[in-house]
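Trainee: Return atomic coordinates for the entry below.
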Amino acid sequence: MTRIRVALVDDQALFRAGIRMLIESQPDLEFVGEAGDGAAGIALAASSAADVILMDIRMPVLDGIAATEAIVAASAGVSGPPRVLVLTTFDLDESAARAIRAGASGFVLKDAEPEFLLASIRTVHAGNAVIAASATRELLEHFAARAPQPVAPPSFETLTPREGEIFVLAAKGLSNTEIATREFLSEATVKTHISRILGKLGLRDRVQLVVFAYEHRLVD
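Mentor: Have a look, this model is predicted:
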């Protein structure tokens, strides 16, 4: 069994120790390193070949947003790039929203249940996005408030009518299974459409698709 390689970047030693023990208790996860600030986190991402990086936002030397942006930029065009899962103390603030913009695949609260954090790691590794459930509405409102009028960028016009329909359903939070059932398609076909949509729009994953949709007022 190929294990998911997980790295952790957080400035609290006690918190790092707890997360390390949690990761090491899972047969399908491998803890590959830790760092105490964003600059060290960038170096860790380059040396550890981590699949998923758990990233704190507020840290000394370099914060988690800047570190996330650097890690995402460095992995552009790389096959199987690391996914960044942001750890935050608050349901939603400007920093969490900025982390999503920087390329994070989602965020979870530091006080989340261990099972939820573990599930989130597996989810982002599979290429999906995770947003703390309590913050989803606030996150969408945050981005929607920035676009008072619908503005469809040129890249959106490159979608086929069918891709446009699937885009809207995905932006509303429907899973591949739910979209497949609703549109009478196979899940494999839906997955292919989602991949093409992300490619055409220059997006990394579903969380950026949702942000894109609400930011440009392409869904209600």
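
Trainee: make it CA atoms for all contacts and neighbour counts henceforth
Mentor: OK.

Trainee: Distance from the lengthiest helix in the chain to the middle of the chain?
Mentor: In the chain, assigned by DSSP state H, the helix with the most residues is helix 187-201. In terms of Cα atoms, centre = their mean, to the nearest Å, the centre of helix 187-201 is found 17 Å from the chain centre.

Trainee: again with stretch 72-90
Mentor: Relative to its chain's centre, stretch 72-90 lies at 7 Å (Cα atoms, centre = their mean).

Trainee: ends of that stretch, how far apart?
Mentor: End-to-end distance for stretch 72-90, by Cα to Cα, to the nearest Å: 23 Å.

Trainee: same question, stretch 46-57
Mentor: 19 Å.

Trainee: returning to what we had before: following element in sequence after the longest helix of the chain, please.
Mentor: helix 206-215 (DSSP states H and E).

Trainee: Residues contacting that next one, please?
Mentor: With contact meaning Cα atoms under 8 Å, 6 or more residues apart in numbering, helix 206-215 is reached by 100-101, 103, 105-106, 128-131, 140-141, 143-147, 167-168, 170-173, 198, 203, 219-220.

Trainee: Drop anything exposed from the residues you listed.
Mentor: For the contacts of helix 206-215, a burial check counting by 16 or more other Cα atoms under 10 Å picks out 100-101, 103, 105-106, 128-131, 140, 143-144, 167-168, 170-171, 198, 203, 219.

Trainee: Would you do the same for the sequence below? I want to compare the two.
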Amino acid sequence: MFVLLSEITDAEVVGTAVDREELVHQSARLMPDVVVAGSSLVLPDGLAVVSRLPSTVSGSTVMAAEYDTDELLCAALAAGVHSYVPLSAPREDFDAAVQAVAAGGAFLPTDVTRRLVRNFHLVPRRTARPAELELLSERERQVLLLVGDGRSNREIARTLKVGEATVKSHVSRILAKLELRDRVHAAQLVWRLGLDVPCLLPQS
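Mentor: Just a heads-up that it's a prediction; the model follows:
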């Protein structure tokens, strides 16, 4: 883990921890911009561990998953981490996660975002349109669903047959209207509301 983190662009490793108590102690002492913790340090009872971190640190946690399962992903997000990256992911994903969280955002790899929406069947699917979506235009609802599916602006543009600049504008308006910080939070909203294709896309 140390070697991986030491290779992240414009990042400095200021401390390490081998157990939960040391993680909490070192975080309070060093006050790092980002905490990167293996899943064994965060889970189980991850919410309790994250809540013990200083308030300026608890919102800046990246979990590096030693093993990658849907259950672990769900537990990590419930624990309050702002990024979940499997150790098997490309180094670029760790770079992006640390940079995003350090800037106050969140990050999930594209394939993880897609799983978040597609594989959590325990979330009830709604037949009625959630009230939050009434703030959006029909096109913005379509873009939101595709963002939740983990698609890039280019992929959304191809799907909806519009320009990438148009998609970017739609995404910006969606985030503003729904008071979401970034695309990851938009994807989490899609999952949390139990949205499905029939809920957002016109029926043929």
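
Trainee: Once they're superposed, tell me the TM-score.
Mentor: For these two chains in superposition, a TM-score of 0.66 is obtained (TM-score structural alignment, normalised by the length of structure 2); 193 aligned residues with a Cα RMSD of 3.9 Å.

Trainee: rewinding a little: contacts for the longest helix of structure 1?
Mentor: Counting by Cα under 8 Å, 6+ apart, 155-156, 158-159, 163, 166-167, 176-177, 179-180, 204-205, 209 sit against helix 187-201 of structure 1.

Trainee: Now, the buried ones among the contacts of helix 206-215 of structure 1 that are in helices?
Mentor: 100-101, 140, 143-144, 167-168, 170-171, 198.

Trainee: Present the residues you listed as JSON lines; the columns should include distance to residue 124 of structure 1.
Mentor: JSON lines is the format used below for these (distance: Cα to Cα, whole Å):
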{"residue": "100", "distance to residue 124 of structure 1": "13"}
{"residue": "101", "distance to residue 124 of structure 1": "16"}
{"residue": "140", "distance to residue 124 of structure 1": "19"}
{"residue": "143", "distance to residue 124 of structure 1": "22"}
{"residue": "144", "distance to residue 124 of structure 1": "24"}
{"residue": "167", "distance to residue 124 of structure 1": "19"}
{"residue": "168", "distance to residue 124 of structure 1": "21"}
{"residue": "170", "distance to residue 124 of structure 1": "16"}
{"residue": "171", "distance to residue 124 of structure 1": "17"}
{"residue": "198", "distance to residue 124 of structure 1": "15"}
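
Trainee: Relative to residue 121 of structure 1, which of those is nearest.
Mentor: Among those, residue 100 lies closest to residue 121 of structure 1 (Cα to Cα), at 16.0 Å.

Trainee: For that closest one, which residues are in contact?
Mentor: 106, 207-208.

Trainee: And those, which is closest to residue 48 of structure 1?
Mentor: Looking across the contacts of residue 100 of structure 1 and measuring by Cα to Cα, the closest to residue 48 of structure 1 is residue 106, at 20.9 Å.

Trainee: Residue in structure 2 paired with that closest one?
Mentor: Aligning on TM-score structural alignment places residue 106 of structure 1 opposite residue 83 in structure 2.

Trainee: Please look at that match and residue 58 and confirm they touch.
Mentor: No - contact criterion Cα atoms under 8 Å: residue 83 of structure 2 and residue 58 do not qualify, at 11.9 Å.
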